[in-house]
Structures are given as C-alpha cells and as structure tokens.
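# any chance you could fold what I've pasted below:
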Amino acid sequence: MKRRLISTALALGAVASSLALPAQAQSQPPARVGSLMQISVVDRGTGAELPVYRHRGEYWVAGRPGARYAIRARNAMGERIMAVMSVDGVNVVTGETAGVGQNGYVFGARERSDITGWRKSDSQIAAFEFAAAGNSYASRTGRPDDVGVIGVAMFRERMPEPPPPPVTPYPRRDEFGDRERRSESSSLGDARAKAAPGAAADKSVAAESAASPSGSMARQSAPSPSLGTAHGRRETSYVGKTTFERAQSSPDEVIRIRYDSRENLVAAGVIPVPPPPRWPRPAGPSPFPGSEPGYVPDPPPRY
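Modelled structure (predicted):
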C-alpha cells in the first residue's frame, strides 16, 4: 500500500559516511550509530556531534539544558530509505504518539540531512531543545512516560517488479503442410506443459518469501530521566512531499538513543570518569639516615 510521506525538499548530495580522525580522536567514543543510516545527535550551538556512550546494551548521549540539537541522518545505501523519527515517544512529523507505521522522512541515495525540530508545516519547525523533563513537549501534552529517548525506524523501498518479457508469436509458414503444423503445435504444447510446474513453483516460493515477516520491533519502556526535549522557537525549514512504498511492514533497522544531562550520566556510571591523578609524595625525614655503628657523641660546643 502506497503512503504519502514527507520528504526533504533540498538535495544535499552525497556525503562521506566516515571521516579520517587523528589518533587521539579515534580513542574517543563514536558519534554515529546505525547500518542502513548513520544516526548522530548534533549540538547546534557548537556544531559538534555528541559522543555516543554504550552502557548495558544501550546508547546514550549527554545533553546540555537549554541547548538546541539536531538529529543528523546519513543514508549509507545507494537507494531511497524512509526514516520514521520519534523524540520522547512522539513522532517528530505528525505529533502522534509514535508508531513505526506512521509518516516520516524519505532520504535519497547517500543523502544527509539534519532534522532540527518538530515539523509544524511544509516550511517551519519548532526547534529541538534540551530542557527539564517537566518542560518537554511530551510531558506538556500528557505523555511523560517515554521522555529521554530518540528513535529512528528505517524502511527499505519496495522495488517495482520487472515487466514480463514480450511473447513472440509462432511464425506461420504457409509452405508447411497440415501435418507438420499439427506436429509442431503438439511439441510446443508439450514444452509449455513441462515448464508450467517450474513456473508455478517459482511463484509459490516468491509468495511465501513475500509473506514471511523479517522481524518486529519490541516496544521498550524507559524510566523518565531528568532531561527532555522542549518545543522550541519557530525556524524556517522547507520540505516537499513524495510517495514511498515500504518493502515490508516491519522496520529493517531501529536505532534507539537515550539521553540525559552529563551529571546524571556520570552518576549512573554511563560516562566513565578517570580517577584523579596521584601525585608523588615527598620523601620526608628518614628514621635511619646514617648507617655508621657507634655510640652517641657529644654535641658540638655552643658559641
């Protein structure tokens, strides 16, 4: 079933999926996750991609209260990919309580784009802004249970089936006698009868393959952290509309990134903190500075 889905209107062109980093930077936590698409969270004030920390099987980023941020998505495939995005359990395009079957953004092959806010129209968004959980858009609209998580569900596009090859009519030869024509017609019918079971089997296998689901996304609930995403100031952001038919009903990949303040993540052990440096202690006085044997001598005379 075809759906009309919002797509970015401006083509950003192909962008490299990875960058060469100096040796010191390579030791830092990665900033991007995902296979079909590389997802990162960008601090719009500094332009830096936030480090992604992996802790107990989950991805985390540290946000700054009051800072605006963007979800940066890079299509790593040579085909169109649809991304249904949610923040705090709310669809960023429609404002619905998020579900994987809803509308999203369509990215062209190798395309990169920053999703900077809640979609208000074809030309405006309300900026994503880290804020106290109680001031988040989800909490203010009565949906506080999933505050503190960013989700991206990705879908491949169904490719149109190639048209069947044209049927070449059997050439009519007037010089053939009735017997030759009947004989060749009978041979052609036998050949078609032999090929029919194989073709039927191919169709049966294709039908079973199309009916087999590739998996489903299990809904996971998370505790409400202290940081959420507010409905920030209005900004200009143009999009267009396109049609997209999913190859299957379940997502081909789901990315889940949780976030909170750096202080809370350090306290929870998500961000490792190196121990303070140990300074060498001074040598101090020695109880046995000399090793000469003997008895206690008299002190020198006073002057």
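
# every contact and neighbour count from this point should use C-alpha atoms.
Noted.

# after the helix or strand hosting A25, which helix or strand is next?
Here A25, judged by DSSP states H and E, is contained in helix 23-26. For helix 23-26, the following helix or strand on the C-terminal side (DSSP H and E) is strand 37-43.

# list the contacts of that next one.
With C-alpha atoms under 8 Å, 6 or more residues apart in numbering as the test, strand 37-43 has contacts from 17, 31-33, 48-50, 61, 67-77, 154, 255.

# distance from the chain centre to the longest helix along the chain, please.
Longest helix of the chain, by residue count under DSSP state H: helix 178-211. Centroid displacement of helix 178-211 relative to its chain, using C-alpha atoms, centre = their mean, to the nearest Å, is 46 Å.

# which strands or helices does the helix or strand following that helix pack on?
Proceeding N to C from helix 178-211, the next assigned helix or strand is strand 227-236, under DSSP H and E. Helices and strands touching strand 227-236, as assessed by 3 or more C-alpha pairs under 8 Å, 6 or more residues apart in numbering; DSSP states H and E, comprise strand 124-132, helix 137-140, strand 253-261.

# which strands and helices lie in contact with the following helix or strand past strand 227-236?
Next in sequence after strand 227-236, counting helices and strands by DSSP H and E, comes strand 239-244. Packing contacts for strand 239-244, counted by 3+ C-alpha pairs under 8 Å, 6+ apart, involve strand 3-8.

# what number of residues lie near R80?
Using other C-alpha atoms under 10 Å, R80 has 19 neighbouring residues.

# and the residue nearest to it when sequence neighbours are not counted, what does it touch?
With sequence-adjacent residues excluded and distances taken as C-alpha to C-alpha, 6 or more residues apart in numbering, R80 is closest to G108, at 4.6 Å. By C-alpha under 8 Å, 6+ apart, the contact list for G108 reads 11, 75, 79-81.

# most neighbours, which of the residues you listed?
N75 leads the contacts of G108 on contacts (other C-alpha under 10 Å) with 27 neighbours.

# to compare against the first, here's another:
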Amino acid sequence: MKSHNDAYSVHVLVNGKPVTEVTRQGDTFIEGRSNSVFELHFKNHSPRNVLVIPSVDGLNTIDGESCGIESQGYVVRAFQELTIPGWTIDQKQVAKFQFKKQGGSGKNQTYTEAVDESTGNQGLIGFMVFKEKYVSYGGGVTIRGGHNPWESSPYTHNYDTMWSSSTTYDTMSIMGSSSAPVDIETKCSGMSSDQAAYSANIVEEPSLGTGFGKASSFDTTTTSFERESSPDVVFVYHYDTLKNLERKGVPVAMFHEHHAKPRPSPFPKSPEVKTGCKIPYGWKG
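Sure, this is the predicted structure:
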C-alpha cells in the first residue's frame, strides 16, 4: 500500500514476501492464516526522517499499550526502510507476530487476550507516520528540531525506538483507496468514519488476532525525535481468515488470481533468463 503522494509504502510480509492486498469500499484487506508468522514493512521514499508508530490489534507493538497519537515508534531515516518482526521484549529481541484464532488458551491465545487488553480492535494492523518537526528562526533560515541520532555512530539497523512529547494534533488521513481527512474519534481505533460505519454492519466477528510468538533478535536503541503536531498519514489493514473475509463481502477470488498470475517479465517469451548457449554433443572446446 502506498500513500497518496508516494512518500511512503507499507506491506505485511509472510515468508519475507508481501501478502496480497484486496480493497473493498475504501478498506484494504489481507488474508491471515492461523499460526503463520508475519512481519510489518515500512519504506520511507521521502527526503525527511519520519517516526512510524506500528499498531497490531489496537496495541503499540513497542510497549503493548493501547496505541494512539502519543505512542512510541521507530525513527526511519530518509529513503530508508524498516521491517518489524514482532512485539518488543527489550532492545535486543522481540516476540514474533503470529496469526492466532481468537478464543484460544495458553500459548494459543492472541496477545490482547493473554494480557487482558480490549479485544475489540483485533483484526487490524496500522502504521501512523509523523514527519520530523522543523523549527523556523526567521530570516528564511529553517533548522530541524532535535538532534541527529545518526551523526556520531552507525547503528546495526536504520531505525531506533523513541519517545516524543508532542501532544497536539489535527486531522489525518487513513490510507486505503481513499485519503480524505477523518474524525479524530475513529483514528485511534484505526478506522475512518466510513470504515466504522461499514464495520458496524458486519455481524461476523474477526476470527483471527495476533499472538506473542517465538523470541527473535532485533537490535534497537533509544533516541529523541520531535514529531510534527499531526500525523502525515495512517495506513490500515483489516485481516481475517479467507472464509470470514468472504462472509464480509470481500472479493476473495482476487487473492487466488494474484497467486495464479505469472511473475512480470520484460521478456515474456523467455521467462527464464539463462547464461550461455547449449553445448553441442561432443564439443571439446
């Protein structure tokens, strides 16, 4: 999924590859399969550093708290990208994201069920993106607020966990196939007003949530970042089993069509590029 100005793009990855996305009535849907591990991918195509706040099932993936406009996030440098493999345990490791059926027990519970958080936002994945704040000091000179966390030493990854004190905000955009401003009451739940109305008409509850999977290495460090007062954009995915997506009216045949399509090639008559010619029998060189 891309932002309206192509400044950012996001994907949900399974086995390192983007899953198929299907859009219906302004909402973007993906298929989830129980016990499958997934990752969140964000790419910054812009010349500015940004803060990305990841949300899964309504919770911030960094601290496990209810996700909102003041939540912690990752700093992604200009023209860099970030892959988030799971729920943060500490600055060295995460617990992998794993689709789980709702209503399970023990290790089969979703994370929101396991920590007794609200389960009303299960089935949603979101990315809230803030630009770094610029401070003007007159005379036409613009100075970027905050320090440069990458000035003195390189990091293993192109991102860092961070905290911000920004408290004011305005309207923002929810990215599906539409980018119109939305009411603030529906932002933190990851839905535009149209999406909220559509979801209210869905009788079938999402059958999937996200579990707290196996530990995995993921090195991060803390830094400061002064975000702009309002998010530049918010991306939202709705996920569920194929059966439940079909019940909701999502054109699930498009998932199958995607997998059936051959990989694009600039030379369709020679899809497999080979190096060298076939050696004749008996050739000795």
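
# where does the TM-score land?
After superposition, the two chains reach a TM-score (TM-score structural alignment, normalised by the length of the second structure) of 0.63; 195 aligned residues with a C-alpha RMSD of 2.2 Å.

# compare the helices and strands packed on strand 227-236 of the first structure and give me the one nearest S185 of the first structure.
Nearest to S185 of the first structure among these is strand 253-261 (52.9 Å), distances taken as C-alpha to C-alpha.

# tell me what that closest one is packed against?
Counting by 3+ C-alpha pairs under 8 Å, 6+ apart, strand 253-261 of the first structure packs on strand 58-63, strand 149-156, strand 227-236.

# contacts for it, please.
Strand 253-261 of the first structure has contacts (C-alpha under 8 Å, 6+ apart) with 33-36, 39, 58-65, 148-155, 217, 225-228.

# next, the distance between the ends of stretch 224-244 of the first structure.
From its first residue to its last, stretch 224-244 of the first structure covers 34 Å (C-alpha to C-alpha, to the nearest Å).

# as JSON lines, the contacts of G108 of the first structure with distance to G117 of the first structure would be great.
What follows is the contacts of G108 of the first structure, written out as JSON lines (distance: C-alpha to C-alpha, whole Å):
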{"residue": "A11", "distance to G117 of the first structure": "19"}
{"residue": "N75", "distance to G117 of the first structure": "19"}
{"residue": "E79", "distance to G117 of the first structure": "25"}
{"residue": "R80", "distance to G117 of the first structure": "22"}
{"residue": "I81", "distance to G117 of the first structure": "20"}
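
# quick one: the residue nearest to R80 of the first structure from Q24 of the first structure, how far?
From G108 of the first structure to Q24 of the first structure the distance is 34 Å (C-alpha to C-alpha).

# A197 of the second structure: which element?
Here A197 of the second structure is assigned to helix 193-200, by DSSP H and E.

# which residues sit in contact with M162 of the second structure?
For M162 of the second structure, the contact set (C-alpha under 8 Å, 6+ apart) comprises 72-75, 222-225.

# whoops, T222 of the second structure was the one
Listed by C-alpha under 8 Å, 6+ apart, the contact set of T222 of the second structure reads 160-163.

# how about the residue nearest to R80 of the first structure, what's its match in the second structure?
Counting by TM-score structural alignment, G108 of the first structure lines up with R77 in the second structure.

# likewise for P51 of the first structure?
Applying TM-score structural alignment, one finds that P51 of the first structure aligns to T20 in the second structure.

# list the contacts for whatever residue of the first structure lines up with P47 of the second structure?
Counting by TM-score structural alignment, P47 of the second structure corresponds to G78 in the first structure. Neighbour list for G78 of the first structure: 109-110 [criterion: C-alpha under 8 Å, 6+ apart].

# go on, G213 of the second structure?
By C-alpha under 8 Å, 6+ apart, the residues touching G213 of the second structure are 37, 86, 95-98.

# between these, which is closest to I62 of the second structure?
Distances from I62 of the second structure to the contacts of G213 of the second structure, taken by C-alpha to C-alpha, are shortest for G86, at 8.8 Å.

# distance of the closest residue to the closest one other than its chain neighbours from S216 of the second structure?
In this structure, G86 of the second structure finds its nearest non-sequential neighbour in K96, 4.0 Å apart by C-alpha to C-alpha, 6+ apart. As for K96 of the second structure, its distance to S216 of the second structure is 7 Å (criterion: C-alpha to C-alpha).

# anything in contact with each of those two?
Both K96 of the second structure and S216 are contacted by P85, under the criterion C-alpha under 8 Å, 6+ apart.

# of the two, which one has the most company?
Using other C-alpha under 10 Å, the more surrounded residue of K96 of the second structure and S216 is K96, with 22 against 16.

# that one -> the first structure?
Here K96 of the second structure is matched to A127 in the first structure, going by TM-score structural alignment.

# same check on F38 of the second structure?
Aligned by TM-score structural alignment, F38 of the second structure pairs with Y69 of the first structure.

# counting neighbours, what do you get for that match?
Neighbour count of Y69 of the first structure, defined by other C-alpha under 10 Å: 27.

# tell me who's in contact with it.
41-45, 116, 127-130.
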